[in-house]
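Peer 1: need a structure here:
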Amino acid sequence: MSNLPPLNRDTLWAILNETIEDATVNQLVWHYLGYRYDPQTQTWDNSAVPDDWRADYPEPPDFIENRPPTVKLTRSIPPENKQLLKETLGFKGYKVGEFGPRQTRRATMANWLLSYMQQNNIQL
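Peer 2: Okay, here's the model as predicted:
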């Protein structure tokens, strides 16, 4: 996971525009949640993951394929950061009939990453 794209405006738009693969989007969120893969032991180190995540997901979940971890991700975004995609990026959302659960989950992941940036004073 050392080849992750930088956490910036271009990466967030690439998530929303689906120009970054689902696996990479998952890996970005895993990384910022604190999951680290140890290739030597071929296991996940979750010691830096928040306790509530570690309890529910000892290994990183697939946010794209599974709704429950995405719901948890949504709930972990502070209320004041729920609209950051619109307020900061100007994201208008997807057009009706042109999106499904996958796009919605990617938008949630992009918003969570943007919230992470806001909370950790990472400049957009």
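Peer 1: going forward, measure contacts and count neighbours with C-alpha atoms only.
Peer 2: Will do.
Peer 1: how about the contacts made by residue 74?
Peer 2: 108, 112 (C-alpha atoms under 8 Å, 6 or more residues apart in numbering).
Peer 1: buried stuff in the host helix or strand of residue 102?
Peer 2: Assigned by DSSP states H and E, residue 102 belongs to helix 101-119. By neighbour count on 16 or more other C-alpha atoms under 10 Å, the buried set for helix 101-119 is 102-117.
Peer 1: mind giving me the packing neighbours of that helix?
Peer 2: Using 3 or more C-alpha pairs under 8 Å, 6 or more residues apart in numbering; DSSP states H and E as the contact criterion, the elements in contact with helix 101-119 are helix 9-16, helix 22-33, helix 67-75, helix 84.
Peer 1: now the second one, please; I'll put the structures next to each other:
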Amino acid sequence: MNRKKEREALLKVLFEKDLNSDSNAIAQFNDNLFIESLFKDIEENKNRIDSIISGHLKDWSIERLPAVDRSILRIALAEILYRDEIPLSVSINEAVELAKKFSDEKSAKFINGLLGNLNDEEL
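Peer 2: Below is the predicted model of the structure:
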């Protein structure tokens, strides 16, 4: 499975978990180090990740974001914060591509803008 497919699989896992906190969808990827470790990074650092996202929302709360967009942002931020081997531009581009495929063009632009406005203090 290539990284693009791994991100798509992780998005589906996070989306399901966001809608059903009892979901154990990650279990099917126990043999995939990238998916499993990025999922762990997101779960262990969700407060920090969500705080960064929330800091870029104007008159909006993270809970009001569509679940798919919230999940895409969490993946991108986990990569940016905890995966030094993945260039920032790659994480942003992959998040935008996920949004185009699983959400819509408006969300893709929003995600691109939010991630593009991250500052060094947050990272």
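Peer 1: give me the TM-score for these two chains.
Peer 2: The TM-score (TM-score structural alignment, normalised by the length of the second structure) is 0.33; 70 aligned residues with a C-alpha RMSD of 4.7 Å.
Peer 1: as a markdown table, the helices and strands packed on helix 101-119 of the first structure with distance to residue 43 of the first structure would be great.
Peer 2: Converted to a markdown table, those look like this (distance: least, C-alpha to C-alpha, whole Å):
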| stretch | distance to residue 43 of the first structure |
| --- | --- |
| helix 9-16 | 27 |
| helix 22-33 | 14 |
| helix 67-75 | 20 |
| helix 84 | 34 |
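Peer 1: which one, of the ones you listed, ends up nearest to residue 52 of the first structure?
Peer 2: helix 67-75 (9.8 Å; C-alpha to C-alpha).
Peer 1: my guess is residue 88 of the second structure meets residue 82, correct?
Peer 2: No. Using C-alpha atoms under 8 Å, residue 88 of the second structure is not in contact with residue 82, being 11.1 Å away.
Peer 1: compare neighbour counts for the two and give me the winner.
Peer 2: Counted by other C-alpha atoms under 10 Å, residue 88 of the second structure and residue 82 do not tie: residue 88 has more neighbours, with 17 against 14.
Peer 1: now do the SS call for the closest residue in space to that one that isn't next to it in sequence.
Peer 2: Of all residues not flanking residue 88 of the second structure in the chain, residue 80 sits nearest, at 6.0 Å (C-alpha to C-alpha, 6 or more residues apart in numbering). Three-state call for residue 80 of the second structure (DSSP: H, G, I helix; E, B strand; the rest coil): helix.
Peer 1: show me where the second structure has its helices.
Peer 2: Assigned by DSSP state H, the helices in the second structure fall at 3-19, 33-44, 46-55, 67-82, 88-102, 105-116.
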